[in-house]
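Participant: Next one to model:
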Amino acid sequence: MRFLILLLIFVSSNAFYEEKASFEVVHRGKSIGVLEAVKEVVYKKTVYRNQTNIDTRVITKIEVNYGYNVTFDRLGLVEASARIKFNGKQRTNAFTERKGEGYTFVRDNEKPEELNQDIKYSTVKLIFEEPKNISNVYAEEHGEFHTIKQIASNTYRKTSPDGKENTYYYKNGILEKAEIDGGVIKFQIQRVDNE
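Facilitator: Sure, this is the predicted structure:
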C-alpha cells in the first residue's frame, strides 16, 4: 500500500503540466489572425504545439496556416514537424527526427539531410521561454540554425541565414510581442491575456 501511494504521488507530480499562450496577429494595425500555442510536459518529455491562422488581403487574398508539433526531452530535440499551407495549398511539410547522435531533416519529400549539431532550443520555444544565454535557434520549418542575440533588456533579434530578422520582446520571462518576417507577409504577434 505504501508503495502504491508513493507511486501515485510520483506520477501525479511528474506526469502532466500544461501552459497555453494566445496571440493576436496584427498587420499594419489590423488584426488578421491568431496564434495559439500549448506547452505540455508529460513525464520526461515536453511537447510544444503551435497553430497560426492568418487571413488578409494585401494585393491579393493571403491565407496562411502554420502548424508546429515539436517534442524535446532532457537530451534536446526528439522530433519536430512543421506544416504550412498558403491559400489552401501545402507550401511546406518538414520533419526533423533525432537519429543516434545527430538528426535527419526532410522537407517536402526531398532527399533527407543529416544535421550533426545538438538541438537544445528551437523557434517554438521562443513563445514560452526567454532565450537567455542562447546564441542559435533551430528553425523547424527550414532545418537550419538562426542566430539570436540580445539587443536590449529582454529583447532579442533572431536572424536567418538569408537575413530575415524577427524581434522578440519579453516581460518577466514571458513573450509579450514579436515582429515577424513571415516571407510572404511581415506581421506582429501580441499576447492576449487569457482570463
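
Participant: Every contact and neighbour count from this point should use C-alpha atoms.
Facilitator: OK.

Participant: got the contact list for the residue nearest the centre of the chain?
Facilitator: Centrality entry for the chain: nearest residue to the mean C-alpha point is V124, 1.4 Å, by CA atoms, centre = their mean. For V124, the contact set (CA atoms under 8 Å, 6 or more residues apart in numbering) comprises 48-50, 68, 70.

Participant: my read: S22 touches E36, true?
Facilitator: Yes - look at S22 against E36 with CA atoms under 8 Å: they come within range, at 4.7 Å.

Participant: Now the second one, please; I'll put the structures next to each other:
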Amino acid sequence: MKSYIFLIGIYLSSYYITNAQTTTLIYDLIVSNKTIGTVKTTKTLEGNQTTYTSDTDATISFIIKTKITTRMTVVYKNDSLLSSDYKFYKNDNLKEYATVIIKEGKYILNHDGKKTEFKEGIKLSTILLPFEKPKNNVSYFEEVEGCFKVIKYENETLFKLINPKNNRNDDYSYKDGIMQKCVIRNSIVDFTMELKK
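Facilitator: Next up is the predicted model:
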C-alpha cells in the first residue's frame, strides 16, 4: 500500500512539473538611443498559481562604468497577488529592496524598511504588463513604489500608465497582446524597453 501511494505521489509531482507553462520575453534596455543591457521577463503557470519574474542586467557608462542588476519575483494565486520580492543592486551591492506579503488579510509593503499597509485587494500589478494588453481606466499596483497607477487608452496599440504621485506618464505599446515597447520616465533618466526580435 505504501509503495502504491509513493507511486501516485511520483506521478502527480511529475504531472505538475511537466504541466508548468512558461512564457519568456527578452527586452533590450535602451538609454539615450544606446542599448545598455537586457530585461528578461517570465510568466510560469502552475495550477492555480502564476509566478512572474523580471531580471535586469545592464551597464551604464557616464564617468565610470556602473553595473546595474534588478531581480523581481511576483506570485499570484487564484488571480490575486500573493507576494512580491524586489532587489536592486549597484555594482553587486544591494541599494534598494521592496517586499509585499499578505498578513491578517492586508497587504504589507516593506520598502527599504518603511512599511505601508493596503486593505484593498490586488488583482493587477505592473509586472503583468509585458504579458497582457491592459484595459482602459484600470489601476495597476506598482510593486516597488507601492501606489496604484492608472492605465489610459491612447489608441488600439498604445497605452499610458499614469503615476498619481508625480503625474509622469509611461508609454506601453502592444502587438498581439504582448508588450513590444515601453518608455519609462523618472527623475534621473528615461529608459526604453524594446522586445528583442
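
Participant: Superposed, how do the two chains score by TM?
Facilitator: Between these two chains, after superposing, the TM-score reads 0.85 (TM-score structural alignment, normalised by the length of structure 1); 187 aligned residues with a CA RMSD of 2.4 Å.

Participant: counterpart of the residue nearest to the centre of structure 1 in structure 2?
Facilitator: By TM-score structural alignment, V124 of structure 1 lines up with I127 in structure 2.

Participant: Just say helix, strand or coil for its match.
Facilitator: What DSSP: H, G, I helix; E, B strand; the rest coil gives for I127 of structure 2 is helix.

Participant: do the one 10 residues further on as well
Facilitator: Using three-state DSSP, the structure places N137 of structure 2 in coil.

Participant: how close does it sit to G177 of structure 2?
Facilitator: 17 Å (CA to CA, to the nearest Å).

Participant: And T50 of structure 2, by the same measure?
Facilitator: 18 Å.

Participant: quick one, which of these two is more surrounded?
Facilitator: Between T50 of structure 2 and G177, T50 has the larger neighbour count (other CA atoms under 10 Å), namely 21 against 14.

Participant: For that one, pull up the helix or strand it's in.
Facilitator: strand 49-61 (DSSP states H and E).

Participant: how close does that strand sit to structure 1?
Facilitator: Following superposition, strand 49-61 of structure 2 is found to deviate from structure 1 by 1.0 Å on average (mean CA distance after the TM-score superposition for structure 1).

Participant: Who are the packing partners of the helix or strand following that strand?
Facilitator: Going down the chain from strand 49-61 of structure 2, the next helix or strand is strand 65-77, by DSSP H and E. Other helices and strands packing on strand 65-77 of structure 2, by 3 or more CA pairs under 8 Å, 6 or more residues apart in numbering; DSSP states H and E, are strand 49-61, strand 80-90.

Participant: how about a cut-off of 10 Å?
Facilitator: If contacts are counted by 3 or more CA pairs under 10 Å, 6 or more residues apart in numbering; DSSP states H and E, strand 65-77 of structure 2 sits against strand 34-46, strand 49-61, strand 80-90, strand 93-103.

Participant: Could you dump these into JSON lines with distance to K133 of structure 2 added?
Facilitator: Shown next, in JSON lines, are those (distance: least, CA to CA, whole Å):
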{"stretch": "strand 34-46", "distance to K133 of structure 2": "15"}
{"stretch": "strand 49-61", "distance to K133 of structure 2": "16"}
{"stretch": "strand 80-90", "distance to K133 of structure 2": "18"}
{"stretch": "strand 93-103", "distance to K133 of structure 2": "24"}
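
Participant: mind checking which of these is nearest M193 of structure 2?
Facilitator: Among those, strand 34-46 comes nearest to M193 of structure 2, with 7.6 Å by CA to CA.
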